[in-house]
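Novice: what follows is a protein structure lacking sequence information:
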């Protein structure tokens, strides 16, 4: 009995059948998780790039004009949605503001428009990065946000991608809103 048990254990220890299957079963979940993580990261980076492009393009379109009409603003906001495509535009929010500094150094919002979020109140005093504005000048401030719904929420979870872009007006000291 002991001899047959010893022989069985010796044969079992020397048997290599199924080792590959066991190794695969141990490594496969890790490899699948790595693959899904890389897919998730590449999708998030693609959305981040679209958000940055949208903020840049909007600020550039506004800064090239000296007076923005309602029709132009609607077209610019629609263009921003086209830039973010093919991603869900319902998750996309944009706020465009013209902020100026008077000769005494007080900063105030001249006008603001938004889609998917609230516009800034005219005359409100936002906090901007230091050195961005000079007395008697203005700046176009574009804030873009995208509520990213991760396809594999278990890996990264949902998060917001946000971008701010500042440009000085090119045609005049202040871009007016008509």
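Specialist: Structure's in. What do you need? Given the structure is predicted, the values throughout are model-derived calculations rather than measurements.

Novice: from here on, just use CA atoms for contacts and neighbour counts.
Specialist: Will do.

Novice: and the next element down the chain from the longest helix belonging to the chain?
Specialist: Ranked by residue count and defined by DSSP state H, the top helix of the chain is helix 19-63. Using DSSP states H and E, the helix or strand that directly follows helix 19-63 along the chain is strand 67-68.

Novice: which parts of the helix or strand following that following strand are buried?
Specialist: Next helix or strand after strand 67-68 toward the C-terminus (DSSP H and E): helix 70-84. Along helix 70-84, these residues count as buried under the neighbour rule (16 or more other C-alpha atoms under 10 Å): 73, 76, 77, 80, 81, 83, 84.

Novice: tilt between the helix or strand following helix 70-84 and helix 19-63?
Specialist: The helix or strand immediately downstream of helix 70-84 is strand 92-101, counting by DSSP H and E. Using axes from the mean of the first three to the mean of the last three C-alpha atoms, to 10 degrees, the direction of strand 92-101 lies 40 degrees away from that of helix 19-63.

Novice: got the angle for the very next helix or strand once past strand 92-101 vs helix 70-84?
Specialist: Downstream of strand 92-101, the first helix or strand assigned by DSSP H and E is strand 107-115. Counting by the same axes, to 10 degrees, strand 107-115 lies at 70 degrees to helix 70-84.

Novice: for the following helix or strand past strand 107-115, packing partners?
Specialist: Toward the C-terminal end, the helix or strand that comes next after strand 107-115 (DSSP H and E) is strand 138-148. Contact partners of strand 138-148 among helices and strands, from 3 or more C-alpha pairs under 8 Å, 6 or more residues apart in numbering; DSSP states H and E: helix 19-63, strand 92-101, strand 159-167.

Novice: next, the one to line up against it:
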């Protein structure tokens, strides 16, 4: 009986049929993980590029006009948020702030508008650090901060394993007024 078991074991060890199936079964979880990561990374890169476009476009257009009304800035931000299509824009947060720069280089909010987020209060500190190379006393700065929480199929499926419900993406853009030194909100 022992000889027979050893003989069967020897045959099993020398039999190479089905080895590729075993290798595939061992590699399948890795292949699925790489596929999921590729899809998530591609989607995140696409959304990040669009967030950069929203931030720079909003900041640039805001800096081109010397005066704005609340409804016109709202229309601008709602229009630029359509750049996020086909992704869900309800998770998009856009904050446009015009900052006063003091002689010491300190930036405070002159006015602000928030889309799906709160606007900053007048006199509040700048939402971002203004580089000394572009800060000029008496010249306002337009700052647009964009935040987005991207939820993909795989973040939803794997949230219990990874602990992530979504990916947090953001972008910031700075502009100086193109006409004069200030951008007023009427």
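Specialist: Structure received. All figures in this text were calculated on a predicted structure; none of them were measured in a lab.

Novice: TM-score of the superposition?
Specialist: Taking TM-score structural alignment, normalised by the length of structure 1 as the basis, the two superposed chains have a TM-score of 0.91; 178 aligned residues with a C-alpha RMSD of 1.8 Å.

Novice: any idea which of the buried residues of helix 70-84 of structure 1 is closest to residue 125 of structure 1?
Specialist: residue 73 (22.6 Å; C-alpha to C-alpha).

Novice: need the contact list for the residue sitting nearest the centre point of structure 1.
Specialist: Geometric centre of structure 1, nearest residue: residue 161, 2.8 Å, by C-alpha atoms, centre = their mean. Each residue near residue 161 of structure 1 by C-alpha atoms under 8 Å, 6 or more residues apart in numbering is listed here: 48, 51, 145, 146, 147, 148.

Novice: just put these in a markdown table and tack on distance to residue 68 of structure 1 and neighbour count.
Specialist: What follows is the contacts of residue 161 of structure 1, written out as a markdown table (distance: C-alpha to C-alpha, whole Å; neighbours: other C-alpha atoms under 10 Å):
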| residue | distance to residue 68 of structure 1 | neighbour count |
| --- | --- | --- |
| 48 | 27 | 20 |
| 51 | 22 | 26 |
| 145 | 22 | 22 |
| 146 | 25 | 24 |
| 147 | 28 | 16 |
| 148 | 30 | 19 |
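
Novice: what about the longest helix of structure 1, how far off from structure 2?
Specialist: Taken against structure 2, helix 19-63 of structure 1 registers an average deviation of 0.7 Å after superposition, with mean C-alpha distance after the TM-score superposition for structure 1.

Novice: returning to that earlier point: so of the helices and strands packed on strand 138-148 of structure 1, which one's packed in deepest?
Specialist: Among these, ranked by average contacts under mean count of other C-alpha atoms under 10 Å, first place goes to strand 92-101 (a mean of 24).

Novice: that older thread, between the helices and strands packed on strand 138-148 of structure 1, which gets nearest to residue 120 of structure 1?
Specialist: Of all these, strand 92-101 comes closest under C-alpha to C-alpha, at 7.2 Å.

Novice: angle of the closest one against strand 138-148?
Specialist: 160 degrees.

Novice: how close does the equivalent of residue 45 of structure 1 over in structure 2 sit to residue 98 of structure 2?
Specialist: In structure 2, the residue paired with residue 45 of structure 1 is residue 45, using TM-score structural alignment. Relative to residue 98 of structure 2, residue 45 of structure 2 is positioned 28 Å away (C-alpha to C-alpha, to the nearest Å).

Novice: residue 154 of structure 2 too?
Specialist: According to C-alpha to C-alpha, residue 154 of structure 2 stands 38 Å off from residue 98 of structure 2.

Novice: now do residue 117 of structure 2
Specialist: 16 Å.

Novice: for residue 137 of structure 2, what are its contacts?
Specialist: Residue 137 of structure 2 neighbours (C-alpha under 8 Å, 6+ apart): 101, 102, 103, 104, 105.

Novice: excluding covalently adjacent residues, which one is nearest to residue 65 of structure 1?
Specialist: residue 171 (6.1 Å; C-alpha to C-alpha, 6 or more residues apart in numbering).

Novice: any idea how far residue 62 of structure 1 is from the one you found?
Specialist: From residue 171 of structure 1 to residue 62 of structure 1 the distance is 10 Å (C-alpha to C-alpha).

Novice: now swap in residue 78 of structure 1 and tell me
Specialist: 13 Å.

Novice: which residues are in contact with both of the two?
Specialist: Common neighbours of residue 78 of structure 1 and residue 62 (C-alpha under 8 Å, 6+ apart) do not exist.

Novice: and residue 148 of structure 2? What does it align with in structure 1?
Specialist: That one, residue 148 of structure 2, aligns with residue 146 by TM-score structural alignment.

Novice: isn't that match up against residue 88?
Specialist: No - look at residue 146 of structure 1 against residue 88 with C-alpha atoms under 8 Å: they stay out of range, at 9.1 Å.
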